[in-house]
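Q: I need the structure of the sequence given here:
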Amino acid sequence: MFALLRLSVIGFVVLTIVYFILSLYSRSVRRGKLEAEWEEEGMTGDRDAFVEAGLQDYDGSLRRKLILGVYIVPVCLIALIIYLINFH
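A: Purely as a prediction, here's the structure:
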């Protein structure tokens, strides 16, 4: 029982680190695309406001929510492995 608790705590910490890194990377890529779109279309006005508005749209997007799969997929795989080893 203690081993499962230790696995859960360490796994949660590792998955949280992976989530934050992946989240920051994805946001950085989105920012780059918005800045490239600004340059390509030759827009006028406040570039920073355009980028911030795009990032606010990104924060509510499905892609942002799919990053939470970092928690769901490994937990489901571990549960499946435990089930298959013990009950199959």
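Q: switch to C-alpha atoms for all contacts and neighbour counts from now on
A: Noted.
Q: and R64, how far is that from E40?
A: 25 Å (CA to CA, to the nearest Å).
Q: higher neighbour count, the two?
A: Each of R64 and E40 has its neighbours counted (other CA atoms under 10 Å); R64 has more, 13 against 9.
Q: how about that one, secondary structure?
A: Assigned with DSSP: H, G, I helix; E, B strand; the rest coil, R64 falls in the helix class.
Q: Please, which helix or strand holds F20?
A: Taking DSSP states H and E as the criterion, F20 maps to helix 2-41.
Q: That helix: what's the following helix or strand?
A: helix 47-59.
Q: how big is the angle separating that following helix from helix 2-41?
A: Angle of helix 47-59 versus helix 2-41, following axes from the mean of the first three to the mean of the last three CA atoms, to 10 degrees, is 140 degrees.
Q: Sequence B follows; please return its structure for comparison with A:
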Amino acid sequence: MDAKHKEEIHRIITEREGVVVSIHKVSLEESPFTESNNSNYIYKISYEKNSRQYTAWYRSTKTVNDIHSASRKGYPEQWIFEE
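A: Alright, predicted model coming up:
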């Protein structure tokens, strides 16, 4: 897992008052996303918030210098929260 993606996942979950339990890189077919390609990574994140477990999904970009920048070939960064 890219360290920048891991930092971003922890930052976003913390902003939502959650605590990351686990992060797994998954395929498009294992996720709720309908679009992705070789310019994206998809992560399944388990986290706790208010003593309950939740799942979040993060489609990241593989752009080296700016993980928030969409590449010309890939799909933009996107989050899905199952709360």
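Q: Overlay them and tell me the TM-score.
A: The TM-score (TM-score structural alignment, normalised by the length of structure 2) is 0.32; 37 aligned residues with a CA RMSD of 3.1 Å.
Q: Determine how far the helix holding F20 of structure 1 lies from the middle of the whole chain.
A: Here helix 2-41 of structure 1 shows a centroid-to-chain-centroid distance of 4 Å under the convention CA atoms, centre = their mean, to the nearest Å.
Q: I'd like to know which elements that helix is packed against.
A: In terms of contacts (3 or more CA pairs under 8 Å, 6 or more residues apart in numbering; DSSP states H and E), helix 2-41 of structure 1 is packed against helix 47-59, helix 69-87.
Q: how about the helices in structure 2?
A: 3-15 (DSSP state H).
Q: before we move on, back to that, could you look over the helices and strands packed on helix 2-41 of structure 1 and pick the most buried one?
A: Comparing those by mean neighbour count (mean count of other CA atoms under 10 Å), helix 47-59 ranks first with a mean of 14.
Q: List of residues touching that helix?
A: Applying CA atoms under 8 Å, 6 or more residues apart in numbering, the contact partners of helix 47-59 of structure 1 are 27, 30-31, 34-35, 38, 64.
Q: Contacts only, for H24 of structure 2.
A: 43-45.
Q: with these in mind, which one is nearest to V21 of structure 2?
A: I45 (7.5 Å; CA to CA).
Q: Now do the contacts for the closest residue to the closest one other than its chain neighbours.
A: Leaving aside its sequence neighbours, I45 of structure 2 sits nearest to I23 (CA to CA, 6 or more residues apart in numbering; 4.6 Å). Neighbour list for I23 of structure 2: 43-46 [criterion: CA under 8 Å, 6+ apart].
Q: So which of those wins on neighbours?
A: Y43 (25 neighbours).
Q: Tell me how far the closest residue in space to R27 of structure 1 that isn't next to it in sequence lies from R30 of structure 1.
A: In space, and not counting its chain neighbours, R27 of structure 1 is closest to L55: 7.6 Å by CA to CA, 6+ apart. Note on L55 of structure 1: its distance to R30 of structure 1, by CA to CA, is 7 Å.
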